[in-house]
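S.K.: Sequence and predicted structure below; questions after.
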Amino acid sequence: METTGMAEKRIGIVGGGAWGTALAIQAVRAGAQANMLLRDADLAARMNQNRENDLYLPGIPLPAGLNATLNADDVLQADAVLLVTPAQFLRDSLAAIAGKWQRDVPAIICAKGIEKHSGALMENVVRDVLGDVPVAVLSGPTFAQEVAAGLPAALTLACRDREMGKNLVEMIGTSAFRPYYSSDVTGVEVAGAIKNVLAIASGVVAGMKLGDNARAALVTRGLAEMSRLAIAMGGRAETLMGLAGLGDLMLTCTGTLSRNYTFGVALGQGQSTSDILSSRRSVTEGVHTAASVTAVAEKYGVEMPICTAVNQVANHHAPLRETLDTLLNRPFRDEH
């Protein structure tokens, strides 16, 4: 196990899924005590006794410095708290613990999405519930299983306060888990949310057997959609070319460990949204975000035909072949 040599660091993790567990394991590797806040008492007891998250990350041993608990006080007495609940549940999760949050403790957002009913990015959700607490966003091309296994990964940690961002990078980073600092919180958030929608589209292409040419075209034009909205919302173009943008898009649009990609594959093979989701334990964020991003794009006057098509098929039962034909018959235009 690699550690930084810093004694008695404490990192809290809100969320007990695969990604929360992987980040808790990484926190221990970085030299911290990791306390995970769970809602499932039976799962917490099994994790502490058997040293495994058998529901969400089976087969990966949990290190001695990781503790699962139902007690928010144990988790919030920390140097930083990672928020790893799914995006659509983040507001309710925070509301349950807001009264115990210490105002100087950074909230590191690890959820990727846009809130469905409000169109809010996760930073805005955190500030709505917790007020003026320090906020950072951790995002990039990472599968939980690989991070938990200690395989190399690089990602972006965005924070408007450079000094705090750099401190957080040192707090959670190791040689095999490399956060790169950015000040572009908005760009990183938009990229992390929209890549899930585009991964569904990429999966549909694979499920319909439309070929590698089509998938390459879709991912590239999807990146253009992502960039247009991020810039319209105040993000920077270069962020979309980095780990949180292009990097995460490449991974999620091609990796079979991606829930969004495999959802799209099943959709392309003719399965319905309800049937696919009912067979899954983990949340497929892109389905919810497809609806959110369509509304946000309309608000900002940004054209996003691929994301709109995903929303129509995944959330409104639009015929897949007809929706594809509509996309393919759009007028020719300049690339940039």
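M.R.: Structure's in. What do you need?
S.K.: CA atoms for contacts and neighbours, from now on please.
M.R.: Will do.
S.K.: As a check, name the ranges of all helices in the stretch 151-300 of the chain.
M.R.: For the stretch 151-300 of the chain, the helices defined by DSSP state H, counting those that start in this stretch occupy 162-172, 185-207, 212-232, 237-240, 248-252, 259-268, 273-278, 285-300.
S.K.: As a check, name the ranges of all strands in the protein.
M.R.: Counting by DSSP state E, the chain has strands at residues 9-14, 32-37, 52-53, 57-61, 66-69, 80-83, 107-109, 135-139, 153-159, 177-182.
S.K.: relative to helix 162-172, how tilted is the last one?
M.R.: Pointing back at strand 177-182 there. With axes from the mean of the first three to the mean of the last three CA atoms, to 10 degrees applied, the angle from strand 177-182 to helix 162-172 works out at 180 degrees.
S.K.: Presented hereafter is structure B, for comparison with structure A:
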Amino acid sequence: MMHEPIKGNPLPSRAQAYKTVAVIGAGSWGTALAATLARAGVSTRIWGRDESVIEEINAHHTSEKFLPDVTLPDNLMGVRELSGALAGAEAALIVVPSRSIRSVARQVAEYAPDGMPVAICAKGIEAETGYLMTQVAEEELGNRPVGCVSGPTFAREAALGHLTAATVAFTFSQADRLKPHESPAVRLAVSLSTESFRAYVSDDLVGVEIGGAVKNVIAIACGMMTGAGFAENTRAALITRGLDELKALAEALGGRRETVTGLSGVGDLTLTCSSTTSRNMALGMQLGQGIPRDNCFDGKPVVVEGEVNAKSVTDLARRLNVDMPICETVRAILHDGKGVGDGFAQLWARPIEAEPRAMDLSFDHPASDKDIATLAERIS
């Protein structure tokens, strides 16, 4: 439901940034966000498990492990104790892998002041519950407002000051709608905004989060086909039809189509599906080239969010009776032992449908079994 501004009661055009923000997680994206806040003049404390990383941030203003050759702001402070990072903070960002959100949010709840807004900066769906990351955090954080930050962002580029945009989403209470300049979403967006980092505001948590979870799976699909030797036509088709899958799942959960066509949806989808800077795209490319999963990334244990999300996204879609054939194909390849060639040949030979789902048409594809087998061999 759309909410119109109250007539005859002009709202302030300026909002106040948070004075002190804690960033929980000192990986590449957490450090980039912390650097952005510090450059905006916010007193920023960053906490991470690796004490050597925290020491390097304080001693040298660098993080060679996660952001090599990037100089961090002098006023960014690394903190070894979680309690110290959160003491006196007005807001916090949790920037850890999706599988760690629940445990880290539980720890944050021990030290975070009551009512302190917390933004989740991980993308995914919890496998056991089917919950979005903010829903997971809400269970652990109690009476603290929970939102998210998402968008088409590579950490290194943001840390280097490349022009970057992202969305800050929180549910808006009635009080937030009457005084939006005091809402967590607006205040955090202002806190993050610099001459190079531009934040937008949303009240559609579902739409923003679904974009972040599904795009990783579609990026693996794009990588697989790129690795198999296919080019722009194929990637454009996967991105566009992947966007349709993203829209369908978001709408089934109460999200808005407008959100899905914004930064956190089509923006993030396009970025992640277009560059091997994305670990999801990179994993797909290696698999498409025939490299066994255990040998990808030179055998290093690299966390690829879309690999886990391929299962959790499709589990949720199945429960909601939402058709997501590209995500199902990626799941079958990653988790069910299907070959890349067989998976994508069968995807392309699915029944012919209308592009607007509302037409509800379906006709058998004319390709023969032999044609499908030939395409599968070509892909492989």
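M.R.: Thanks, I have the structure now. What you see is a predicted model; the values in this text were computed from it and never measured.
S.K.: Do you know the score for how well these two fit?
M.R.: Comparison of the two superposed chains (TM-score structural alignment, normalised by the length of structure 1) gives a TM-score of 0.95, and 333 aligned residues with a CA RMSD of 1.8 Å.
S.K.: before we move on, back to that, so for residue 243 of structure 1, which of the strands of structure 1 sits nearest?
M.R.: strand 153-159 (5.6 Å; CA to CA).
S.K.: which residue lines up with residue 92 of structure 1 in structure 2?
M.R.: Under the alignment (TM-score structural alignment), residue 92 of structure 1 pairs with residue 103 of structure 2.
S.K.: Can you get me a residue count around that match?
M.R.: Close neighbours of residue 103 of structure 2, defined as other CA atoms under 10 Å, add up to 12.
S.K.: Is it possible to get the strands of structure 1 out as TSV so that each row also shows mean neighbour count and distance to residue 298 of structure 1?
M.R.: Below are those laid out as TSV (neighbours: other CA atoms under 10 Å; distance: least, CA to CA, whole Å):
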stretch	mean neighbour count	distance to residue 298 of structure 1
strand 9-14	25	32
strand 32-37	26	37
strand 52-53	22	41
strand 57-61	15	38
strand 66-69	24	42
strand 80-83	24	29
strand 107-109	24	25
strand 135-139	25	25
strand 153-159	24	26
strand 177-182	20	27
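S.K.: residues in contact with the residue nearest the centre of structure 1?
M.R.: Centre of structure 1 computed as the mean C-alpha position; nearest residue by CA atoms, centre = their mean is residue 112, 3.1 Å away. Going by CA atoms under 8 Å, 6 or more residues apart in numbering, residue 112 of structure 1 touches 86-87, 122, 139, 189, 192-193, 285.
S.K.: Residue 27 of structure 1 is in contact with residue 9, isn't it?
M.R.: No. Assessed by CA atoms under 8 Å, residue 27 of structure 1 is found out of contact with residue 9, at 9.2 Å.
S.K.: Now list whatever residues contact both of the two.
M.R.: residue 33.
S.K.: thinking again about what came up before, okay, the match of residue 92 of structure 1 and residue 53 of structure 2: tell me how far apart.
M.R.: To residue 53 of structure 2, residue 103 of structure 2 is 21 Å away according to CA to CA, to the nearest Å.
S.K.: got it, and residue 372 of structure 2?
M.R.: Separation of residue 372 of structure 2 from residue 53 of structure 2 (CA to CA): 51 Å.
S.K.: likewise residue 32 of structure 2?
M.R.: Distance from residue 32 of structure 2 to residue 53 of structure 2, by CA to CA: 14 Å.
S.K.: The two: who's more crowded?
M.R.: Comparing residue 32 of structure 2 with residue 53 by other CA under 10 Å, the one with more neighbours is residue 32, at 24 against 21.
S.K.: For that one, which non-adjacent residue is closest in space?
M.R.: Sequence neighbours aside, residue 159 is the residue nearest to residue 32 of structure 2 in space, at 4.7 Å (criterion: CA to CA, 6 or more residues apart in numbering).
S.K.: who touches the aligned partner of that neighbour in structure 1 in this structure?
M.R.: Aligned by TM-score structural alignment, residue 159 of structure 2 pairs with residue 148 of structure 1. Counting by CA under 8 Å, 6+ apart, residue 148 of structure 1 touches 21-23, 25-26, 60.
S.K.: Could you do residue 259 of structure 2 as well?
M.R.: By CA under 8 Å, 6+ apart, residue 259 of structure 2 lies in contact with 204, 207-208, 265.
S.K.: Dump the residues you listed into JSON lines; add neighbour count and distance to residue 107 of structure 2 as well.
M.R.: Converted to JSON lines, the contacts of residue 259 of structure 2 look like this (neighbours: other CA atoms under 10 Å; distance: CA to CA, whole Å):
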{"residue": "204", "neighbour count": "20", "distance to residue 107 of structure 2": "26"}
{"residue": "207", "neighbour count": "28", "distance to residue 107 of structure 2": "27"}
{"residue": "208", "neighbour count": "31", "distance to residue 107 of structure 2": "25"}
{"residue": "265", "neighbour count": "28", "distance to residue 107 of structure 2": "30"}
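S.K.: For residue 145 of structure 1, see how far away the closest residue to residue 143 of structure 1 other than its chain neighbours is.
M.R.: Using CA to CA, 6+ apart and skipping residues adjacent in sequence, the residue nearest residue 143 of structure 1 is residue 257, 7.1 Å away. Per CA to CA, residue 257 of structure 1 is found 9 Å from residue 145 of structure 1.
S.K.: Residue 220 of structure 1 too?
M.R.: Distance, residue 220 of structure 1 to residue 145 of structure 1, by CA to CA: 27 Å.
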